[in-house]
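In: coordinates only, no sequence provided:
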């Protein structure tokens, strides 16, 4: 069985997004495109209009041509959510170069590895420290790369302001304008526009090849479903180097005219969102869990939970979207009942938005129906397949074998690697990973993802990791939601250090109740036989989470191996597991 959502996305994809961007800037040059909020700021330090965005990107592009950037050359961007990203990204599209996004949180060795893999000729960054790390690299392929630094104060790098000023001067002279106009006019939909490296949650990062066609089709599909236009306001705080912000954010804004607040520090997202009065809010499950926690604390304190949402998102949010991982059903249902509809979505870098709930048909137990222009079907082994289309990537950079393996033998269907089921109403339910299976020593195979999602449908459990490869039965490692646990401790008049609090008998009993509830829905062989609670909080910096907050199992399995071993050792004792 296959299911498709038809529309005119294919037609929209024939016009490169860069052309639509320039047309919008010409029509609305004085409209605000970005408000910039530096770390800790509660008011913007700078506003950038659509006309100023266009002018800055054209100047940057002119200097890129003067530097010698040819169509297809790779140029890397290593920066947070400041103006550098949107200005350079558009400039690269205009001159047919390929933008390579790098995560600002990456270690120097990871940055060097991706620069080497992409073959980037030039790097734009907002950090002199990053520039110094690259200059110090012993890797010959990247040690001599040209570097442009936003805010640089001299030295061996070029400042971004100087770079753009030089480009503006070239345009005023006249000859550069002719060259740039010719380069822009030569853009075709199948040109490569970006390399977006996968997060590495299931292995080493791979550079997904993204065309101008993909950018335009994806933006059109998203804008159509969400009904976004130039009156909408959003908040940009997720890393631009990830597909969610690069496409769902940047490309959709370029098409629709939606303005955005650029949040330099993601921890400032809620106060900035409230001040900017966003109308559309896209985030990861953890952010909505924090909202949910705030509403629960408000209830416990006898205040209106709706006020807790308004204080964080502002009064104008009409809808929110969640992706990257499963949103706990309890969280979605609670926030929806309080007036915040959250459209759960599902996608991958290789095909950005495969399915999404709709405002008039929200289901909290599925990821919604296929997006416009997307066709899906379920393979005989349960894997979700997506029909190759304008919204699908072109392959992995310099990895022909991986590219071939990403599609079915006929090359027509993208293998998502996820198990799924189609509901009677056309909604898609993700049930686990095809390869993310725990094989017990008994021969029983267990899909951990649905079990972990069910465990986190608790006010207290932030992350759950099932474990059991080669063992007789599965166990779990649980990390708790600090705000909820702290609020519970306050109400219970407990004053203990965090390391002691997470092991408190009363708290463990409540966690055990959730484990029991989940176990009651599982086959006997699949039930969590024992669990341990860690006082650690999973983080990107700690390596347990990807930048989009997915679990990195290989890191967690290695780091917490002693804890898992202790669970099995306790179960082996005569007085232990029953």
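Out: Good, I have the coordinates. Just so it is clear, the model here is predicted, and its values are computed rather than measured.
In: can we go C-alpha only for contacts and neighbour counts from here?
Out: OK.
In: how much space separates residue 187 from residue 68?
Out: The spacing between residue 187 and residue 68, counted by C-alpha to C-alpha, to the nearest Å, is 17 Å.
In: pick out whichever of these two has more residues nearby.
Out: residue 187 (21 against 10; other C-alpha atoms under 10 Å).
In: roughly how far apart are the residue lying closest to that one once chain neighbours are set aside and residue 190?
Out: Spatial nearest neighbour of residue 187, chain neighbours left out: residue 96 (6.4 Å); criterion: C-alpha to C-alpha, 6 or more residues apart in numbering. According to C-alpha to C-alpha, residue 96 and residue 190 sit 11 Å apart.
In: so between those two, which is more surrounded?
Out: Neighbour count, other C-alpha under 10 Å: between residue 96 and residue 190, residue 96 has more, with 27 against 16.
In: surely the more buried one is in contact with residue 183?
Out: Yes. Shown here, residue 96 and residue 183 form a contact pair, counting by C-alpha atoms under 8 Å, at 7.2 Å.
In: so where's the longest helix in this structure?
Out: helix 50-67 (DSSP state H).
In: in it, what's buried?
Out: For helix 50-67, burial by neighbour count (16 or more other C-alpha atoms under 10 Å) applies to 50-65.
In: now the helices for the stretch 401-550 of the chain?
Out: 448-455, 482-491, 498-501, 505-519 (DSSP state H, counting those that start in this stretch).
In: winner for burial among the ones you listed?
Out: helix 448-455 (a mean of 21; mean count of other C-alpha atoms under 10 Å).
In: packing partners of that helix?
Out: strand 428-433, strand 461-467, helix 505-519 (3 or more C-alpha pairs under 8 Å, 6 or more residues apart in numbering; DSSP states H and E).
In: next one for the comparison:
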């Protein structure tokens, strides 16, 4: 079926008519049990919830909040909100009460769906008493009206709701590595264009299987998983928890698998803990063993059926990319932003280049400004920022190109390489500018390092803060292990310094004791480093580290 020019709700009604009895979503509910939703059941429950929302007599186009980890009800809620003529406002399931309160107030949400959450007690104080809450089957204990009661009571909303293509469909609040999150306004046309283009580039059809586990509040998962399943008609599985992730993967046997760099690195570290890299490399050179080992590793990760694997939201080091490609998994990087519904650039199978985020997707215009900034324009580009005309104006050039804030360059095949963030570039005391991202990518080639932050504004040379992998951290209590690790870090600095300009050479590496996490605000909900928070946390110690004149410093 040609999905071009069809809006999300039209696709919902299409599958309801044409595939009502086909399995659409598999939702784990604990103890190895699952609930299965056919297209017919999913649309019926969404229609019933839409009828309930209509009964509340909210003003037309009201904003309705949704805070939950990924589950079947998340997707049905999005549809129900649209069917009832309203606008969905997803919130990350890891936000603190202050940010929850800010978003609900800024968007003017009178209704909030409260779903599967690990720390509802932390968030609850941020929800005003005036907000009507509805809970999902997997919600933490509460006394709200429940999803099951509502769909049991209300008859399904009849007919097919028509929404205007240029009408506001959703407000996505950016995770914001600095300051308050901004509300990105996306229309039904923006969403439809990104989803149809994305499925076309990836060559995705109804026979695929995907595991949904990255936050649906983020555009990456929303475009390629929620909207992807809607436009291609494939089977969606949900993850139960981090502890059951391997079983969830084994159940789904995904044919498409998208992740973020931090998780790809964690998967790799998990394999290398069981079999050190040198031994693995040696065995992989044996022709008879090569295929057996590759298959065993991919099967162990639950990725042996994957035909297309993607990584997005931040750069992945070339060593990690090459490692997966050697296993026979062509890991393709892509690039997009909340402001263009994650639809911008993608590597294509057989045309990828390490270190590049791929070619412009169909319908995307791209150019590099005189300052080296990547500028992008397409029908997926946002309508603007909610209630913020000033920031909206700042986000666009006079001729309507989105200012990405990323620096980049384009090769002869039209593939884009990102060379750093304009705002992340800092100046040393010698007056030289440094882009931290390329140096960080080189450091990430070390298999003991999980995260890295290169800094050094107003210092003579840059330095690097590194966080060790969780399986490496406890071993540093062993003096011999620590000495070996320190020696390998000294080698790493020498290797990296050979590949960069003199003013970019690292003075030292500091190994931090702290864990950088979403909970302590060092990371955004999509696991990106909040550079300013990390730098501020160690600022008081930086001068004393330089004074030590040692290549490796242990915090």
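Out: Done, it's in. These numbers come from a predicted model, not from an experiment.
In: what residues in structure 2 pair up with the longest helix of structure 1?
Out: Using TM-score structural alignment, the residues of structure 2 aligned to helix 50-67 of structure 1 are 39-56.
In: how distant is the matching stretch from the center of its chain?
Out: Stretch 39-56 of structure 2 sits 28 Å away from the centroid of its parent chain (C-alpha atoms, centre = their mean, to the nearest Å).
In: ok, and what's touching that stretch?
Out: Stretch 39-56 of structure 2 is contacted from outside by 12-13, 15-16, 19-24, 76-77, 79-81, 83-84, 147, 150-151, 154-158, using C-alpha atoms under 8 Å, 6 or more residues apart in numbering.
In: in PyMOL, select just the buried ones from these.
Out: The buried residues among the contacts of stretch 39-56 of structure 2 can be selected in PyMOL (16+ other C-alpha under 10 Å) with this line:
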select buried, resi 12+13+15+16+20+22+23+24+76+77+79+80+81+83+84+147+150+151+154+155+156+157
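In: among the contacts of stretch 39-56 of structure 2, name the ones in helices.
Out: 12-13, 15-16, 76-77, 79-81, 83, 147, 150-151.
In: got the contact list for the aligned partner of residue 403 of structure 1 in structure 2?
Out: Alignment note (TM-score structural alignment): residue 403 of structure 1 maps to residue 392 of structure 2. When contacts are counted by C-alpha under 8 Å, 6+ apart, residue 392 of structure 2 is found next to 384-385.
In: what do you get for residue 326 of structure 1?
Out: 285, 453.
In: that one: what secondary structure?
Out: coil (DSSP: H, G, I helix; E, B strand; the rest coil).
In: and the gap between the corresponding residue of structure 2 for it and residue 497 of structure 2?
Out: Matched to structure 2 by TM-score structural alignment, residue 326 of structure 1 sits across from residue 315. Taking C-alpha to C-alpha as the measure, residue 315 of structure 2 falls 20 Å from residue 497 of structure 2.
In: try residue 97 of structure 2
Out: Residue 97 of structure 2 is 43 Å from residue 497 of structure 2, by C-alpha to C-alpha.
In: for residue 296 of structure 1, helix, strand, or coil?
Out: Classified using three-state DSSP, residue 296 of structure 1 is helix.
In: again with residue 227 of structure 2
Out: Residue 227 of structure 2 ends up helix, using three-state DSSP.
In: number of nearby residues for it?
Out: 22.
In: and it, how far is that from residue 195 of structure 2?
Out: Separation of residue 227 of structure 2 from residue 195 of structure 2 (C-alpha to C-alpha) stands at 6 Å.
In: same question, residue 351 of structure 2
Out: For residue 351 of structure 2, the distance to residue 195 of structure 2 - C-alpha to C-alpha - is 21 Å.
In: comparing the two, which shows the higher neighbour count?
Out: residue 195 (30 against 11).
In: counterpart of that one in structure 1?
Out: Using TM-score structural alignment, the partner of residue 195 of structure 2 in structure 1 is residue 219.
In: just checking, that match touches residue 251?
Out: Yes. Contact criterion C-alpha under 8 Å: residue 219 of structure 1 and residue 251 qualify, at 5.6 Å.
In: circling back: what residue in structure 2 is paired with the residue nearest to residue 187 of structure 1?
Out: By TM-score structural alignment, residue 96 of structure 1 lines up with residue 85.
In: repeat for residue 462 of structure 1
Out: In structure 2, residue 462 of structure 1 lands on residue 450 (TM-score structural alignment).
In: kindly report the same for residue 242 of structure 1.
Out: Match for residue 242 of structure 1 (TM-score structural alignment): residue 218.
In: so who does its match touch?
Out: 92, 172, 338, 526.
In: let me have these in JSON lines, extended by distance to residue 209 of structure 2, neighbour count and secondary structure.
Out: As requested, the contacts of residue 218 of structure 2 are exported to JSON lines (distance: C-alpha to C-alpha, whole Å; neighbours: other C-alpha atoms under 10 Å; DSSP: H, G, I helix; E, B strand; the rest coil):
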{"residue": "92", "distance to residue 209 of structure 2": "24", "neighbour count": "24", "secondary structure": "coil"}
{"residue": "172", "distance to residue 209 of structure 2": "26", "neighbour count": "26", "secondary structure": "strand"}
{"residue": "338", "distance to residue 209 of structure 2": "25", "neighbour count": "21", "secondary structure": "helix"}
{"residue": "526", "distance to residue 209 of structure 2": "23", "neighbour count": "20", "secondary structure": "coil"}
